[in-house]
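Participant: Predicted model, plus sequence, below.
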Amino acid sequence: MAEGFNDDAEGAFFQPLSPPNELEPCPGPKDLQVVSLSSMEVDTELESPASKCSHALRARSSMPIVEFFRQNAQELRLNAETAQQCASRLAQELLFSTEDLYLLSDKESFMQLPLPMYVRRWLAEERHGRLCNPESLREAAEAAGDSSPPKRGRSSFSNMAESVPVEVTVQINSVTAINIKRILFDVDFTLMLDWQDPSVMGMTAKEIDQMTMTIFNPEVVIDNAVDNDQPISGGCNAPRPNRLVDGVCPDGQLKKTNRYRLSLTCNGLDLRAFPFDTQILPIRLKARNKSTLHGEEGPEAILVGPEGLYGDNKKHGLRRTGHTVKMLADRLADFKIQSLMGLRSELPDRWYEVRIIVERSPGHALRNVATPCLVILIFSFTIYAIPMSELGSRLENTATCLLAMMAFQGVVNEMLPPVSYETALGRYVTAVYIILMFHGVEHALFSTLTSKSDSVAPRDRPIDIFFGAVEFWDAQSDYLNKVEAVLVIAELVLILFIHVAYVLYLFWLRRRGKAKRLREAERPGVSLVDARGGFGTRNSARSSARVRTGTTSAATRSRSIGSGHTTPSGGAPTLLHSSRPKKGSG
């Protein structure tokens, strides 16, 4: 399995998802692998002839081609990546299992497969001994004394693996409201689950529907739902085949789809950059501990993203479509949906989180709070037109500006919940308070420093806070008038520079957050989709890659192994269709 997350200080805001209050050990890579029947170890020395034959039959049971290549990786000289690529090319020809390969039958068909030459030769030579032939398996089973028909529909996961990867894909239909005060948001989304169950290979849709209670059926709950976490009516709670070929499920891939309209909590709000903040609206999915199969304890579902358990982009998943946001999903007044991030645990377990990343449009807060505060600040400089000797008029006008600022501070408090830190807009309001306070102190100080006059009685003079250490200027001197003029001009220039620098800093914080998410999307188990198109992540950049086979269209060549979601385009028939005998034919 790919290497897990490595936390760093810069990416602390996007930490890998960890189950809250969970102390259960995470499954290892061996536990996560869906083991085929041929990988079950038995002690052949203690077996009876019938059990040995049964083991031989299991060793040749049908399995996904990618698992077949991995089991024979040493002979084929294939690593995990090249095995996935080879299986992907065969999937484009509708070859998903070893049974499909066996049906090619003749050597010429094997030599036409879109594989390296030595792999084609190995398959052509070993096809009779390695690949699955259903007819010969049944005949051998009858000869061994096991004439009972194979049990179909009984999930083999309980004997094969303790954990089953379940692929999670989410489509955001609409986000209608974000209540910052109550820390809630309303969302409408569609949840799609995909997994593979070898026990349903070759079964019709009706047979699968009849076996609903006996096959693996994962259950997922919305962990951060406020009241009800149930899907709306019209969904599908029973597994159904993702694709049928000749009326049967060829690859054992099942799926479920449900739609939800819920109010969810978003406790991780960070309002420090308000009103230039970017928020994360989480959808926390949790699979139930165990599924039951006819009252028996079944395997545990582990949730993975659209890239699958071992893949690194959506082409390697079962559905081959990543998380999506509908065109008209953004119905928010102050926010706009920026991107969608899927995040599984560092080691895959039953938790998965889909994060809707929204950016606030700062226009409302700037028009109704920041702009009036700026007007009050600029208006406070008109007080310097009042003579320095009229201290009462200056302080009265400054106090009026302070009272007006208090009203706008109340507006900011109404917009936000009680938080222990200061927001960007709150810092701006506080800075205006400090400047107005500085103006009031400056008026009093300059009036005091110019109060020297021999004709004024001591009791009519302001208090000497310097106790004679500083010599006051005479009221007839114009020195302090010039000093005050220089100070006012310097203060205006400084305030203009700070305003521009502060706004640029807030926009830089937003861009840094986008860059941080792009870096997070390169980690295993993280998928990122830009809601406005073209984020440039690996999921969008690599999805345009094409594998040439020479026999199918470009649209078909872009699809990879394990899905069965698609059918080939018109044109030349695939190898499987050209060799599989049609039903009803002689």
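Facilitator: Yep, it's here.
Participant: C-alpha only now, for contacts and for neighbours.
Facilitator: Will do.
Participant: Could you list every helix and strand that the helix or strand containing residue 352 packs against?
Facilitator: Using DSSP states H and E, the element containing residue 352 is strand 351-360. Using 3 or more CA pairs under 8 Å, 6 or more residues apart in numbering; DSSP states H and E as the contact test, the elements touching strand 351-360 are strand 278-287, strand 300-304, strand 335-344.
Participant: Comparing the ones you listed, which comes out most buried?
Facilitator: strand 300-304 (a mean of 29; mean count of other CA atoms under 10 Å).
Participant: Tell me how far it lies from the chain's centre.
Facilitator: 16 Å (CA atoms, centre = their mean, to the nearest Å).
Participant: Show me the strands in the stretch 151-300 of the chain, by range?
Facilitator: For the stretch 151-300 of the chain, the strands defined by DSSP state E, counting those that start in this stretch cover 163-179, 184-196, 220-222, 240-241, 253-265, 278-287, 292-293, 296-297, 300-304.
Participant: which one of the ones you listed is the most hemmed in?
Facilitator: Ranked by mean neighbours (mean count of other CA under 10 Å), the strands of the stretch 151-300 of the chain are led by strand 300-304, with a mean of 29.
Participant: follow-up on the earlier one: in a markdown table, list the helices and strands packed on strand 351-360 along with distance to residue 560.
Facilitator: As requested, these are exported to a markdown table (distance: least, CA to CA, whole Å):
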| stretch | distance to residue 560 |
| --- | --- |
| strand 278-287 | 26 |
| strand 300-304 | 17 |
| strand 335-344 | 21 |
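Participant: A further structure is provided below for comparison with the first:
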Amino acid sequence: MAGSCYDSEDAHLFQPLSPPEHAAFAQPSTKDLQVVSLSSISRDTNLESPRAPHSIPRSRSRSRTVPQSSMPIAQFFLQNAQELRLDSAMAEQCTARLAEELLFSTEDLYLLSEKENFMRLPLPMYVRRWLADERQGRLFNPEAVVEEVEESQGDGSYESNPARRGRSLSFNSDGEAAHVVEVTVQVNSVTAINIKRILFDVDFTLMLDWQDPSAMGLSVKEIEAMTSFNPEVVIDNAVDNDQPLAGGCSAPRPNRLVDGVCPDGHLKKTNRYRLSLTCNGLDLRAFPFDTQILPIRLKARKGTLKSTEKDASDVILVGPEGLNGHDKKHGLRRMGHTVKMQAERLADFKIQSLMGLRSELPDRWYEVRIIVERSPGHAVRNVAVPCLVILTFSFTIYAIPMSELGSRLENTATCLLAMMAFQGVVNEMLPPVSYETALGRYVTAVYIILMFHGVEHALFSTLTSKSDSIAPRDRPIDIFFGTVEYWDANSSYMHGVEAILVCAELVLILFIHVAYVLYLFWLRRKGKAKRLREAQRAGVSLVDARTGFGTRATQTRIPTGTTSAATRSRSIGSGHTTPSAGATLLQSSRQSKK
């Protein structure tokens, strides 16, 4: 973009469309409002520019009369001629100068966003200041009419709406420009999960992709030398060091080269990390049938240019599907989050899936969740099975005669002491939590059953203690104070009642065990179904670790750099010619909307 101001010495380069008339300032004529052809201007004025397209893109089909609508710059200047102090000839000259910079409509002017960009326009100083001050009120904001464009184009789907494709520049909640950076993560390995310390060790590769139209048509050395946007992403939940391994990319590099230059402005960075990360959101209620989420929380710093710190701008992190896409094929890299087949290096866990998640309103945060399922074999063999053995063994006590209460209670107490040892094993496996886990509830249930056995032994011995040959001091205490008639020691009634009670208890315990295990597996399947529903939201991608790649419904991996011809055409814009090195951000935005 030229940095010189408009000078009256260049006035002979432009031919006015109509004679200047002061009356035309308030009521412009139809001839004044026509769309000017840049090719005709170049032919009349001998302004041959290799960057200029054949014609200025036509304005929106829906007619508008307010200044906030998208209209040709010539029409906009004539509508505001009184405030700008421009006649028809000067308006045409300014329009032609902006056309050379690939600025054709009020929408293009709005997307300049920064005051510094307006002050570099080849216009008189007072016109530049007026445009910068009146940007919000006079120029056309394309973000405010996205819904309207979708309705006018049919079903509003992603493929049928070019306004939603290929945008690397968005706007944050304050209306300021923000760069969109796509995040793709490849999990290489998860080596350890320390439940006690709430940490896990992970090895992953972080890939960043974005579009910088100023890099179109430039070579690798030119891209390295130019002042370009360079996003910085930090790992927010890293324990100590969050720096990548040596050998990564600190500077942007083109995704692919055609004839030695970058054809579409697609830049990328790739770095590998080996870190210890915190996982504070552990939920151990279903232990040892629990499913845990191991998060990788990514936070983007303000993207800075190489020149000055004042050029900092906001960064929006999105997943492999892009800002408005719904699948990896709509992103720049066209490769979703992946999990290497040898990534599982865990003893008790298996990687079940990988989920990429951004907020409802995209911002500089992005989270990649590694979903791991615990293999319950270790806890079941070392805690649950021994507890079940102790519980089963406690029923052998009923083989001791009812009159030998001391032997029964001694054996029951031995079982209780053995259970205390296994409770300590459970506590060693888990961090101190305020709730009870599934295995903890099982151990507590065994405690209660053993306690019930002890009370049952004492109660049945007391109820069958009636005998005329035994002195009162040799009898057990009468806890019912004579209100209950005790059975004689020679009666067989209570023996039959105890036998029925023991058989019913065995059947009930067997049923509870089966139902409890099925319930824990149902909780695990419920969690999977919940994640599948969550993956239907915009900005959420879910990868099955068994396949190792894919997002949402698609399971076809497209390696980087092997896109089809149609895909390459979409990435370039119009698809017919490669944009020149002087193409600006505004031209790229307009080309992606064609």
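Facilitator: Arrived safely, thanks for sending. Being a predicted model, the structure only gives us computed values, none of them experimental.
Participant: on that earlier part again, can you put the strands of the stretch 151-300 of the first structure in CSV and add distance to residue 50 of the first structure?
Facilitator: Shown next, in CSV, are the strands of the stretch 151-300 of the first structure (distance: least, CA to CA, whole Å):
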stretch, distance to residue 50 of the first structure
strand 163-179, 30
strand 184-196, 30
strand 220-222, 42
strand 240-241, 34
strand 253-265, 32
strand 278-287, 40
strand 292-293, 28
strand 296-297, 27
strand 300-304, 32
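Participant: In the second structure, what range does the strand holding residue 352 of the first structure match?
Facilitator: Under TM-score structural alignment, the match for strand 351-360 of the first structure in the second structure covers residues 365-374.
Participant: The strand holding residue 352 of the first structure vs the second structure, mean deviation?
Facilitator: Here the mean offset of strand 351-360 of the first structure against the second structure after fitting is 0.2 Å, by mean CA distance after the TM-score superposition for the first structure.
Participant: Quick one: residues in contact with that strand.
Facilitator: 17-19, 170, 275-287, 302-305, 334-345 (CA atoms under 8 Å, 6 or more residues apart in numbering).
Participant: try 7 Å
Facilitator: Outside strand 351-360 of the first structure, the residues that touch it by CA atoms under 7 Å, 6 or more residues apart in numbering are 19, 275-287, 303-304, 334-345.
Participant: cool, and stretch 67-83 of the first structure?
Facilitator: 66, 119.
Participant: Could you do stretch 400-407 of the first structure as well?
Facilitator: So stretch 400-407 of the first structure is in contact with 373, 376, 380, 433, 436, going by CA under 7 Å, 6+ apart.
Participant: Tell me the residue in the second structure aligned with residue 239 of the first structure.
Facilitator: Per TM-score structural alignment, residue 239 of the first structure is aligned with residue 252.
Participant: hang on, isn't that match packed against residue 267?
Facilitator: Yes: at 5.9 Å, residue 252 of the second structure counts as touching residue 267 under the criterion of CA atoms under 7 Å.
Participant: what's the closest non-adjacent residue to the residue nearest the centre of the second structure?
Facilitator: For the second structure, the residue nearest the mean C-alpha position is residue 357 (1.9 Å; CA atoms, centre = their mean). For residue 357 of the second structure, ignoring the flanking residues on the chain, the nearest one in space by CA to CA, 6 or more residues apart in numbering is residue 540 at 4.7 Å.
Participant: Which residue in the first structure aligns with the one you found?
Facilitator: Checking TM-score structural alignment: residue 540 of the second structure goes with residue 526.
Participant: what sits against that match?
Facilitator: 342, 343, 344, 520.
Participant: against the first structure, where does stretch 400-418 of the second structure fall?
Facilitator: Against the first structure, stretch 400-418 of the second structure falls on residues 386-404 (TM-score structural alignment).
Participant: buried residues in that stretch?
Facilitator: For stretch 386-404 of the first structure, a neighbour-count test (16 or more other CA atoms under 10 Å) marks 388, 389, 391, 394, 395, 398, 399, 401, 402 as buried.
Participant: Mind putting those into CSV with secondary structure?
Facilitator: What follows is these, written out as CSV (DSSP: H, G, I helix; E, B strand; the rest coil):
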residue, secondary structure
388, coil
389, coil
391, helix
394, helix
395, helix
398, helix
399, helix
401, helix
402, helix
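Participant: Could you find the two of those residues that are most distant from each other?
Facilitator: 389 and 402 (21.6 Å; CA to CA).
Participant: I'd like to know how many residues surround residue 39 of the second structure.
Facilitator: 17 (other CA atoms under 10 Å).
Participant: And residue 183 of the first structure, by the same measure?
Facilitator: Neighbours around residue 183 of the first structure, by other CA under 10 Å: 16.
Participant: Please pull up the equivalent of it in the second structure.
Facilitator: Per TM-score structural alignment, residue 183 of the first structure is aligned with residue 198.
Participant: dump the residue contacts of its match.
Facilitator: 278, 279, 280.
Participant: Just give me which of these are shared by the first structure.
Facilitator: Contacts conserved in the first structure for the contacts of residue 198 of the second structure, counting by both residues aligned by TM-score structural alignment, their matches' CA atoms under 7 Å: 278, 279, 280.
Participant: quick one: secondary structure of the counterpart of residue 498 of the first structure in the second structure?
Facilitator: In the second structure, residue 498 of the first structure lines up with residue 512, judged by TM-score structural alignment. When classified by three-state DSSP, residue 512 of the second structure comes out as helix.
Participant: those strands in the stretch 401-550 of the second structure, which residues are they?
Facilitator: 540-544.
Participant: what about residue 362 of the second structure, how many residues close to it?
Facilitator: That count, for residue 362 of the second structure with other CA under 10 Å as the rule, works out to 19.
Participant: Surely it is in contact with residue 316?
Facilitator: Yes: the criterion here is CA under 7 Å, and residue 362 of the second structure meets it with residue 316 at 6.2 Å.
Participant: just to revisit the earlier point, among the contacts of residue 526 of the first structure, which one sits closest to residue 445 of the first structure?
Facilitator: residue 520 (54.9 Å).
Participant: so who does that closest one touch?
Facilitator: residue 526.
Participant: What separation do you get for the residue nearest to residue 357 of the second structure and residue 533 of the second structure?
Facilitator: 10 Å (CA to CA, to the nearest Å).
Participant: ok, now residue 428 of the second structure?
Facilitator: 35 Å.
Participant: which one in the second structure is aligned with residue 258 of the first structure?
Facilitator: Under TM-score structural alignment, residue 258 of the first structure pairs with residue 271 in the second structure.
Participant: I'd guessed that match sits against residue 208; true?
Facilitator: No: counting by CA under 7 Å, residue 271 of the second structure does not reach residue 208; the two are 8.9 Å apart.
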